[in-house]
Structure formats: structure tokens, C-alpha cells
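**Q** What follows is a predicted structure for the sequence shown.
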Amino acid sequence: MKRSHPWWLLLLKVEDMSRSITIQKVIASPGVGSFFFDDQAAIKAGAQRDGAAYKGKAQTPGFQAVREPAESVSVMLVLSDGYIAKGDCASVQYTGVGGREPRFHAAQLAAQIEQNLAPQLWGVDVRSFRRTAGYAEKVIDGLFESKRAAAYGVSQALLDAAAHAAGHHLMAQVVKDEWGIESQLAAVPIYGQCGDERYTNVDKMILKRVPVMPHGLINTRELVGADGAALETYIGWLRARIAQLRSSHDYEPVIHLDVYGLIGAVAAGSIDKTADIIQRLESAAGPHLLRIEHPLDAGGRDAQIAALAKLRQMLKARGSKVGIIADEWANTAEDVHLFVKAGAVDMVQIKTPDLGSLHNSIDAILDCHQHGVGPVLGGTCAETDLSARATTNIGVATGVTQMLAKPGMGFDEGFNIVFNEMNRVLRSAKALNLADV
């Protein structure tokens, strides 16, 4: 196939050809994610659990069943010096809702990458991640239906390639250098995700002194209960269990719960009643700080911003210190900007697969910092070890407020991957005299 590029792409092909490292081949292999793609609309409509499966009919376009195995695509860039840079395309557990693109199918996406994207990347110099990521995103936008999933994996490989070209192999340092981040590479708090094992996995988190926990996966009305009673009971158990199992009194983790809009649903859409429930939950959590992710769902981005702003203002006026976190409807860097500019939330989950190319996540994180809003570097249980390591480097470089232990729903594995990658980066940077850490 002929290698043709627009004239301006020559800017990506370097001034000093003696030092250039270019893409010579693009390979893509279908893979699996670490959990499942779940049809959230069907689950909210009453699909019943049956062991690890769900009974009922799919409702979201792209799904054949309510629960389907998560998929991934590994993107491999063979460089001119023989190095193979890698990244994984992935999508979130609840695809196709909340403004997100439909689920992708790995075999189809891998074929598209090799057939349609590869010719556009041949010969591209990889030394500037920010520049190549922007170019690749534009190409992908014109070629793919699963734009964000594709750009997510390709950008990880490009970041890996840029770190290799720099000689130090630290993706975090590439981010710090290219965005001009003055702060040093530093450890950030990790928050654990318990999945459906809301008790056993909490014990593991306490024993491992996880600073933010447990996410909770509060995805059915029953888990919230009438007027929040069931969730209040669970938070009370959390507080007691922490006190019982912690090894020292200086361990006081933040309690972070993702409620998938269900507090608002239980409150019949009333923001007043939603605030009442949240205040009771805050009392149950004391002395631990409480963060609530996606407390209500207003059905669209602008409506969500308005509703969360009203809720947050109401809580602050009542003296509440609960952190309100945006999730659904904050799917792009532009969306995140609108949430933080409006002062609608205390924190925003930067759900990395939803933002596509990694440079968008970096921009969104720095935008949060600029507006005094805490960036939560999230993602999904449906990702891979490779994507988790790449985003860990971003969290370390940008100093996020907290960073999800991912992938998977078993907790131990995701915590292992993120914690160890963070420490590898920091120790390597110090040993190589790249950072004062």
C-alpha cells in the first residue's frame, strides 16, 4: 500500500533525520479486558443477576446480552531501531450510555487499525508525544466508529515510543517535560474498587492501608435503600470495620462511593432530598471524609452540570464537607472544562478510555488543577494491565488527587499493578537523576 501523507505531516518527520526514530510497522492483536461490558440500561431496568451473568434482554445498542466479556486490542508500533512500543485499546464497563460511544468488537477494531490506520502512521517520528498523539487522533476521528477506544490504545503506544526515544523510558517524564509541569514526579493516593465483594475486599483494602476506598459499585436501588437507609448501614459497617482492622490510628481512609445516580433516583429527582440523604451518609461516615461520585443523573451534560452545581451549593450552605464527583456526562476534555468552569463539583473523574487519546486526559487534569477542582484519574475495571500502567505514569506526572487501582474487580490485582508501577517510576526517576523525589 502506498504511503501518502499530507504535506504538513513532514513536520512530524523531523528536522534532524540522524536522530529520528520512526514508525515502520503497526500491528494490532485482539485481546480481552479485565471484567465485562455491561448493559447499564438493562440493569437499571431490572435485569436480574444469575451468578456472574444477568438474566434479561439487552437494551443498549451494540449489546447482544446484558453482560458480555470485555475486549481489548493491543497496538504495537515497530520502530526504526527495532523497539516495539505497546498500548491497549479499551472501553469502559458501561459503554453506550451517558454520552459514551458504543462498545467495540476487538477483531474488527484490530483489523481496522492494521488496514486503515497503519498506512497513515508509517514514517512518523515518535519523539514528540504531544504532536504525534494529536495527529493520530485526527486520523482516527476520520476513520473509525470506535474513535476513543482506538485513540486510547494508539496514544499509549505513542507515549511508550516517546519515552523510548528520549532514552529514559519513563512515560511520566515525557508528560512532565512536554507539558512543562514544574512540580516533581510524586506518589499520589490510590483508591480501591471492591466490585460486588463489598465486604471481603474492604477487609483487604484496610489490611493494605489503601488511602481511598471502597468505590462500592452501588448500582441498584436496593443497595441505596429507601431514603438511603441501606447505604447508611453499609457506611456504618465500613467505619466500624476500619476501626476494628486497622493496624494504627493514623490510618483514616477517605470513603469514596460511586452510586451511579441512584441517590437522586431514590429521592425521586429532588435535589433537596438528595442532599438530605447525603448528609445522613456523611454523619454515618464520620470521622472519615466522604466522597460521592455521580449522586444523581440529570439525563444530559448541561442538565447534569446545573443539577450538580445546585446540589453542591446546597450542601456547602448546610456546612457539609462531602466531596461531589462528576462521572457520567464528563466524557471529553471539553465536558470536563464545562463542569469545572461552572463550579459544579469538587472533583471530576477523568475516565481515561472515555477521553480517548491520552493527551486529552492530561489536558483535562491540568484544567481541573487550574480551576481548583480535584482530578480523579479513573478508568474502568474493563481495562488491561498495559493501559493501567500508562495512566499511572500520567497520574504521577500531573499530581492527581487520587488514582484508581485498576483493572479488574478483584482489587488485589489492580492495586498491585498501579502501586508497583507508581513506585517503579519514582525510584527510576530518582536513580536516573530525572526528579527530586
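**A** Cool, the structure landed. Numbers count the residues shown, from 1 in each chain.
**Q** When you work out contacts or count neighbours from here on, use the C-alpha atoms and nothing else.
**A** Will do.
**Q** In the chain, which residue is most central in space?
**A** Gly379 (1.9 Å; C-alpha atoms, centre = their mean).
**Q** Packing partners of the strand or helix carrying Val75?
**A** Per DSSP states H and E, Val75 falls inside strand 67-79. Applying 3 or more C-alpha pairs under 8 Å, 6 or more residues apart in numbering; DSSP states H and E, we find strand 67-79 packed against strand 23-38, strand 84-89, helix 106-112, helix 147-166.
**Q** Pipe those into TSV and attach distance to Pro287 per row.
**A** Shown next, in TSV, are these (distance: least, C-alpha to C-alpha, whole Å):
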stretch	distance to Pro287
strand 23-38	33
strand 84-89	40
helix 106-112	46
helix 147-166	39
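**Q** Let's have the ones you listed in TSV, adding mean neighbour count and distance to Asp327.
**A** TSV is the format used below for these (neighbours: other C-alpha atoms under 10 Å; distance: least, C-alpha to C-alpha, whole Å):
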stretch	mean neighbour count	distance to Asp327
strand 23-38	21	17
strand 84-89	27	20
helix 106-112	18	25
helix 147-166	27	17
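**Q** alright, now check it against this:
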Amino acid sequence: MKLSPTIRDVILAPGNGSFFYDDQAAIRAGAAHDGFRYLGAPLTSGFTTIRMPSRSLSIGLVLADDVIVWGDMMNVQYSGAGGRDPLFQVETIDAITRSVVIPRLLGVDVSDFLGACDGVFAYHEEKRLPLAIEYGASQALLRAAAHLAKTTLAEVICSEFSLPLPDRPVPIYAQCGDSREINVDKMILKSVDILPHGLINSREKFGASGETFREFVKWVAKRTQEIGEPGYHPILHFDVYGWIGLEIGMDAEKIADFIARLADEVPGYRLHIECPVNFGSTEAQLDGYARIVALLDGRGTEARIVVDEECNTLEDIGLFAKAKAAHLIQIKMPDVGSIADTAKAVLVCKENGVGAYIGGSCTETDLSARAAVNIAVATQAEMMLAKPGMGVDEGISIVGNEQSRLLSILRYRRSQSNIRNVMQHWHEKGP
């Protein structure tokens, strides 16, 4: 008997993210550490302290056969910064979900993933729903569609977007957090494809004229040679949170000079610099990043620019991709909203010859991380973040194992399809 594609009920469960929400403005202004916490008053609306434990809200869809599929809502570490949604408040999100989203969910056909997303995430009172709601509810809707079809989440995405079943892994990128040296060693010993992020989010970590950062980059490159397996040669990716611009000025040529010189100091390595500068708005970021990209391309350097801040939604990503205002665009999934939009964003990047990096945040959950893997593999993004958390091992395990299992399933599906084709040919034509 065919399973009904309807939702019988919806349940909610408050939970925890895997790291903390941090007030970027206060940290950038020089907030001092006291152990793991920051001292001083927060500067970003919604924060009661500079560092707050991240929280999440799970949404469970009760399907016709009583199976319950889940998705997790949360925001990113630096909520309220760079044009992002404000700090995640469980009570607020719970209230909107119950009053607006659940009535919509009870009326959708979950076998139509894209159609369900369009219906559930329609504007309310002329405003978009909080992106955290889109993110979590779309995970649950994708799992519902996969349950009905008896497939993986990736296969639903491939079907919805007419993509071939993938057979290649997506390179994994790990982030070290503040425990830089120990976690870099962990990444190298585990032969991570792309490393280490670096968390260069303060003047202390960047240094006068960037000297502290430059020394760290050179140390990471040297360390890969000292303790890495023979032939190990990762991409070096550093997130500097706008500090190149803050420290040496907002001039595109000076920023390009700094990055090109840094690339020369680690010859043979492909170098990614994420958020070299924040020009303060999407429009200014588009113009400034396009100029930096053109300058670096003209010099033939191995350095590549990655945009993050002020490039949040699917619409933003389309603007940056078409303007070639980055070599790579971080598709920061909780900021994009619906994971259907993440899939669309990867395809927009590919259409415009720009790299797509499926990112997210350390504040996410194991559930959202596994959904992200399915999107990344289905769309064949250029790279994906090992998440959640800042412990390195956990993110690499969750994302790496999910990818390995997924690719094994897809190989099995392909082999079974080949067997069926042979049997059908034999039946129709004879041996």
C-alpha cells in the first residue's frame, strides 16, 4: 500500500548547539579572555554576555506511518553580524513555529520537496520567516521525502534538480578554533583535505601589519611537511574576519599585495583567504571583492579569495557569483535558510564558474551536519565544512563518516541498477 505523503502531527524539542554564540563586535573591539569566557559588556543586540551557549530547536514531522523525521534549527556563531539574523532565542522561534509554520506543514505534500519548501516558507506578514526555522524545517521535509521514496537525502536532491548520482567525495575542510597548534596537528595526522581556518578574529591574533598571522601561515605549511604522511599536501584556508582591511587599510590593491606576498611565502600551496576585508554592505562588498579578485588573477598567484560576511542568502550568493566577486563563496547554511536554497546556491556558483563551499557553523548539530553532507555530495560542491563543534575530531568523524556511508549506498544503487539493466536486456533479447 502506498504511503500517504502527509504529515499527521509536528513535535518540537529544545536542544543544544555544539559550541557557543559569540558577539563578534565585542571581540573585535578587544574583549579580554578570562579562561574560556570573554570579559566586558556585549555590543550586539540580543547578547546578555559576549559568549553564550548555543541552543537549538528540533522539529519532528510525524508521518502517516508514525515514523518521525527530524530537523534542527539554530543560528551561526557570530549571529547578528555581517547582515545575519539576530541571536537565536528558543522561545521566540518556538512561538513562530507553532503559530505559523506547523499549520502550513500539516497541509503539504512531503513527496514534493521543493513544492513543500515553497509553501511552508512563504512570507508571513510581508516578511521572511527566521532563517533558522527554514533551515531546520527544510531538513525535516527532506528527510520526509527521502523516507517516502526509500532513498537517501542526496538522491532526493538529485531527483529534484535533475542531477546525476554522484560518485566522487567532496573535500572536507576542518576548523581549529582557538586551540590552534594541537588541533592543526590533529588535522595533519588525519590528512584533512583543507585546513585549518585559524580563527583570526582579533588584533592580537592578526598582529601588527599582519606579522603574527603570516608566521602562523608559514608554521602550518611547515608543520604539514614535518608530521604529515608522505605526499600529503592540503589546501591552506584561513578565515581572517576582515582583519587585513582593518589593519592595513581598505584599499583593494594593498589587500591584494598582502595576500599575494603571503602566497609567495608558502610556495606550492593553494591558499584560501576568507573574509580578507568587510566593506560594510553587500553592495560595497561586491565591488571591493571583485577588484581584489581581478588584481590577484592578474598576478597569477595561487591565492583565492573566499567571501562570507554580507553574502548570506541565495539572492546575495547569486549577485556575488555573477559579479565574480570571489573565487569561492561560503554558502553558510543556517544563514541561507532552506537547504533547498543551499542546493540552488551551489548550482548558481557552478553556472558562473565560481567555487561553492558548503559551510555552516560550529554551533550546529550532528543532524544538520549530516543533512549538509547530502547536499554537498549531491551538488558536488568544491568543499564542505567539518562540523559541528570546535573539537576537530567530532566534526571530521560526523561529516567524513556520513559521506563515506552515502557514497557506499550510491555505489550499491548503481550496481543494482546495472544488474537490473542486464537482466532486462537478457529477458528481452536473450543471452
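**A** Thanks, I have the structure now. Model, not experiment: these values are computed from the prediction.
**Q** what's the TM-score for these two chains?
**A** Overlay of the two chains. TM-score (TM-score structural alignment, normalised by the length of structure 2): 0.93; 418 aligned residues with a C-alpha RMSD of 1.8 Å.
**Q** quick one: the strand holding Val75 of structure 1 to structure 2 mean distance?
**A** Superposed on structure 2, strand 67-79 of structure 1 shows a mean distance to its aligned partners of 0.5 Å (mean C-alpha distance after the TM-score superposition for structure 1).
**Q** which residue numbers in structure 2 go with that strand?
**A** Under TM-score structural alignment, strand 67-79 of structure 1 corresponds to residues 51-63 of structure 2.
**Q** before we move on, what about stretch 370-382 of structure 1?
**A** Going by TM-score structural alignment: stretch 370-382 of structure 1 matches residues 351-363.
**Q** which parts of that stretch are buried?
**A** Val354, Gly355, Ala356, Tyr357, Ile358, Gly359, Gly360, Ser361, Cys362, Thr363 (16 or more other C-alpha atoms under 10 Å).
**Q** Out of those, which comes closest to Val184 of structure 2?
**A** Cys362 (16.5 Å; C-alpha to C-alpha).
**Q** Would you agree that closest one is in contact with Lys387?
**A** Yes: assessed by C-alpha atoms under 8 Å, Cys362 of structure 2 is found in contact with Lys387 at 5.9 Å.
**Q** SS state for the nearest residue to Pro407 of structure 1 once chain neighbours are set aside?
**A** The spatially closest residue to Pro407 of structure 1, leaving aside those adjacent along the chain, is Cys381, at 4.3 Å (C-alpha to C-alpha, 6 or more residues apart in numbering). Following DSSP: H, G, I helix; E, B strand; the rest coil, the label given to Cys381 of structure 1 is coil.
**Q** Surely Cys381 of structure 1 is in contact with Gly408?
**A** Yes: with contact defined as C-alpha under 8 Å, Cys381 of structure 1 and Gly408 form a contacting pair (4.3 Å).
**Q** So for the two, which residues contact both of them?
**A** With contacts taken as C-alpha atoms under 8 Å, 6 or more residues apart in numbering, the residues that reach both Cys381 of structure 1 and Gly408 are Ser34, Phe35.
**Q** Pull up the gap between the closest residue to Gly395 of structure 2 other than its chain neighbours and Pro171 of structure 2, please.
**A** Nearest residue to Gly395 of structure 2 in three dimensions, chain neighbours excluded: Lys387, at 4.2 Å (C-alpha to C-alpha, 6+ apart). According to C-alpha to C-alpha, to the nearest Å, Lys387 of structure 2 and Pro171 of structure 2 sit 13 Å apart.
**Q** which of the two has more neighbours?
**A** Lys387 (34 against 20; other C-alpha atoms under 10 Å).
**Q** and the alignment partner in structure 1 of Ala32 of structure 2, what is it in contact with?
**A** Counting by TM-score structural alignment, Ala32 of structure 2 lines up with Gln48 in structure 1. Applying C-alpha under 8 Å, 6+ apart, we find Gln48 of structure 1 in contact with Tyr54, Lys55, Gly56.
**Q** same question, Asp203 of structure 1
**A** Asp203 of structure 1 neighbours (C-alpha under 8 Å, 6+ apart): Arg241, Leu245.
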